[in-house]
Every structure is written in C-alpha cells, then in structure tokens.
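Engineer: Predicted model, plus sequence, below.
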Amino acid sequence: MRELLMFPRALACLKNAVKLSGLLLLTSAPYIAAQPQYEELSSYQLMGKIVELGAAVEKTPLFGSYLQELMNRSNAQQAPAMYYFAWYRNEICKMMKKQSGVTRDAAICSQALADLKVVAENQKNVGLLEFPAAMSLLGEMYRDGIGTNASYLLAADWFVKSSKQYYTSGNRERAIRSLENAIKLAPEHPSIKELQSKLLN
C-alpha cells in the first residue's frame, strides 16, 4: 500500500516552489495551460511530479502545467485531487504562518480546510486512501489554527475519525499515529479508550 504524503524532498520542493506556485495561488494569476497527456496520470502521480519538479533549482513549464491540472481536478470536485491540492496549499500556509504568524483568514488556507471537509465528510470516498488522510490533515489544521481558529477538541475529533478509518482499512501504523495525535490533544476523548484497546493491546 502506498504511503500518502511521503513524497521525496516534499518540503524542499515547497520552499523552492513557493516563489512561483505561492504567488499564483495568492494572486489567482493564470497558470500555464495543462496538456491533455497529463490526464493519464492519477492525482497522486501528479502530486509526485509537482514535488519532483518543484525541488529543481530552475522551474520548467511542466511544473505549472502539472499544478494547473491538479487544480482543475480539485475544482471539479475529484476527491483525490482535492486532498492533494489542499495538502499543497496547507504547506504554503504553514510557511506563511512561520513568516507572518497569521493564516486564519488567508483565502488559500480556508479553502484548503473547506476542500478537505468535502473529502472527509463524503461517505462515497470510503475506501479511498485519501479519505482518512483528509481527516488527519484536518486534525493538523485545527490543531495549528491554519485556515480557522485553533481548536484542540475539533482537532482530536478528526484525528480519532482518521484513526478509525485507518484501522478499518487495515493500516494499523497510520491508525496508531492518528490516535497518538488525538491523545496528545484530548486524552479524555470518549472514543480514545476503545481505539486504544484495539490498537495498543
């Protein structure tokens, strides 16, 4: 089973790419037009290409094209693309917060949060690897106050939901990781003991 968010040099990509992609995201400037052959790639593969190309010192036109294709799919409400584009935006938001300390009201941050909720709250997405991953990322955003006011209780709720979904899908390692995040934030959460008995005994 492939691991989500384990793209090589992901943060290096985003730090290097933010001058291009961050500017485009923040200003809504037009991207380089996506090419038809990109439609053959899954959203996961597109994200991998974006990370790979974004890590390069010199950006190629393909970088903007891949990003455009991912954004197009996200705008078309395709759940995997919505997740990956939200993840990408969240990384930019984390850098914004580190630099200025404020991201709660930034449009790309609140949109990332909204898109993740669409993915995480739609039962049609059960079975997709991005389904519990979206829940986990929502937990991170509520914990860190990105795109919203910080709330440890809401963050713990999303981490618990993520843990349950990972457990159901057989990904015990990810289930434990999400559970541990929930415990740190709200150790008295009513669902934690049940999950602990399943995962930690």
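Structural biologist: In hand now; what should we look at? Numbering: from 1, shown residues only.
Engineer: contacts and neighbour counts: CA atoms only from here.
Structural biologist: Will do.
Engineer: any idea how far the nearest residue to N181 once chain neighbours are set aside is from K15?
Structural biologist: Among residues not flanking N181 along the chain, F159 sits closest, at 6.6 Å (Cα to Cα, 6 or more residues apart in numbering). Distance of F159 to K15, computed by Cα to Cα, to the nearest Å: 27 Å.
Engineer: putting a second one here so we can go through both:
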Amino acid sequence: MNTVVKPEIVVTLSNKERMMPTYDSEYVLMRDRDFSVILDNVNLSIILAIINGYDRFAQIMKKTGLQRGKLSRHLRRLLGTGWVIKSGSRYLPSGHIYVVYEVQDINGQIMLTLSTNKGAFIDPIYGLLVINGEPLSNYCASCPLRQTCVNNVKSLARKYGAELRGGEPSEAYVELFRELIRRDLIRKLRSGWRLIIKR
C-alpha cells in the first residue's frame, strides 16, 4: 500500500478490498480537535492497519510494531475522539465519511457549520483520504505517485458519480469530498435523516 502524507492531504492507494463496518454509521461529525488526532503519525498508522483488516489488538500491534502500552493509549485516544469503535474484540472505523463541524451561538440560535475543507473518507477499495485544508496547486507536480493518484481519483469520481474539474489530483480529491458533503449529506439531512449525538 502506498501512502502520500502532506500537511493538507493524506492519501492511501491500494487495490485491496478493505474491511468496513457493517453498521449504519455512514457519516461521523466531529470537532476539529478530535479530527486532528488522525494527523499524528502513530494514530494514522493504527487507522491504516484497521482499515486493512488488522482489527484486533494483537494484529494491530504486530502490523504497527507498537508496544502494548503505547498502542493502548493511542487506541483509547482514537476511541475517545470517535475515529474508531470497539465491537467485541475488534476495532473498526466508526464510519465512512468524517466531517468537521463548528458550533456557534448567534443571537440565541445554535448554528452547526460543516467544513468542506476538513474531513476524511474511507472507501473499501480505494483507501483513506484525509483533507486538512486547501492543498497547494503544485502539490502533485513532483510526486512519484501522481499518475496513481490521477487514476485513483478518476475511479472514485466514477464510483460516486461526481464530475471533477480539478487539474491536479489533490484539488480533485478535495472537490470529491465537497461533492460527497454537499450532494449526499445535505440531501440526506433534508430528506429526514436523524442526527444522533453521543460521546
């Protein structure tokens, strides 16, 4: 599996089918500071192990090479921030699409604002994409995996029925994430989807 890690974007590339949760938690809304936990290299390596099917404690420990105590601390952090859930002895991603929100109190009205430039999604075939702001337009120019990302983002766009205009893969990934939020999440909320808030 190839992984591209840059300050504003993390992309994993693989053609291997990944383990996905079987419950209906497609979207996970989280605070910015909870979202930022994934930007830690250790937490990222744990999530990558989990989405590649290493979902039991001993399997994750072997895959990541982390010591028991350190892995326990990081798994507790990922559980506490909502990135993973525990189902029996298995650790699973808590959803497919992670969206950062901000809460504001404006004249007694509570406003929930969803970020379209911070979030993540996990596709069972194409991997993990983490967006942490607007990537620079020249991000992909010198990357040796540029063509792989081009193919990956085109396949994702076809799969999700999105038209992308971004010239570089990094721009197209952000565009795809925005499309998933605007088209799908907003439509689902307007059609009666419920938000269940839990810690």
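Structural biologist: That came through fine. Small disclaimer: the values here were computed from a predicted structure and weren't measured.
Engineer: Any idea what the TM-score comes out to?
Structural biologist: Overlay of the two chains. TM-score (TM-score structural alignment, normalised by the length of structure 2): 0.33; 107 aligned residues with a Cα RMSD of 5.3 Å.
Engineer: Which of F159 and K15 of structure 1 has more residues huddled nearby?
Structural biologist: For F159 of structure 1 versus K15, the count of surrounding residues by other Cα atoms under 10 Å is larger for F159: 30 against 15.
Engineer: measure the more buried one to Y166 of structure 1 for me?
Structural biologist: Separation of F159 of structure 1 from Y166 of structure 1 (Cα to Cα) stands at 10 Å.
Engineer: got it, and I50 of structure 1?
Structural biologist: According to Cα to Cα, I50 of structure 1 and Y166 of structure 1 sit 26 Å apart.
Engineer: same question, Y84 of structure 1
Structural biologist: Distance of Y84 of structure 1 to Y166 of structure 1, given as Cα to Cα: 18 Å.
Engineer: Equivalent analysis for K97 of structure 1, please.
Structural biologist: From K97 of structure 1 to Y166 of structure 1 the distance is 29 Å (Cα to Cα).
Engineer: can you check P132 of structure 1 too?
Structural biologist: Computed as Cα to Cα, the P132 of structure 1 to Y166 of structure 1 distance reads 6 Å.
Engineer: what about these two, which has more around it?
Structural biologist: P132 (29 against 24).
Engineer: wait, that one sits on S162?
Structural biologist: Yes - contact status for P132 of structure 1 versus S162: in contact at 4.7 Å, counting by Cα atoms under 8 Å.
Engineer: What helices and strands are in contact with the helix or strand harbouring W87 of structure 1?
Structural biologist: Assigned by DSSP states H and E, W87 of structure 1 belongs to helix 79-100. Judged by 3 or more Cα pairs under 8 Å, 6 or more residues apart in numbering; DSSP states H and E, the packing partners of helix 79-100 of structure 1 are helix 10-17, helix 43-54, helix 61-75, helix 107-121, helix 130-144.
Engineer: what angle separates it from helix 10-17?
Structural biologist: Relative orientation of helix 79-100 of structure 1 versus helix 10-17 (axes from the mean of the first three to the mean of the last three Cα atoms, to 10 degrees): 70 degrees.
Engineer: And helix 79-100 of structure 1, what's buried?
Structural biologist: Using 16 or more other Cα atoms under 10 Å as the test for burial, helix 79-100 of structure 1 gives 79-97.
Engineer: Beyond the helix or strand containing I176 of structure 1, next helix or strand please.
Structural biologist: In this assignment (DSSP H and E), I176 of structure 1 forms part of helix 172-185. The helix or strand immediately downstream of helix 172-185 of structure 1 is helix 192-199, counting by DSSP H and E.
Engineer: ok, and what's touching that following helix?
Structural biologist: Under the criterion Cα atoms under 8 Å, 6 or more residues apart in numbering, residues 160, 163-164, 172, 175-176, 179, 182-183 lie in contact with helix 192-199 of structure 1.
Engineer: And the furthest pair within the residues you listed?
Structural biologist: Across those, the longest distance by Cα to Cα is 16.2 Å; it joins R172 and I183.
Engineer: these two touch, right, C109 of structure 1 and M95?
Structural biologist: No - contact criterion Cα under 8 Å: C109 of structure 1 and M95 do not qualify, at 11.3 Å.
Engineer: gap between F121 of structure 2 and R33 of structure 2?
Structural biologist: For F121 of structure 2, the distance to R33 of structure 2 - Cα to Cα - is 17 Å.
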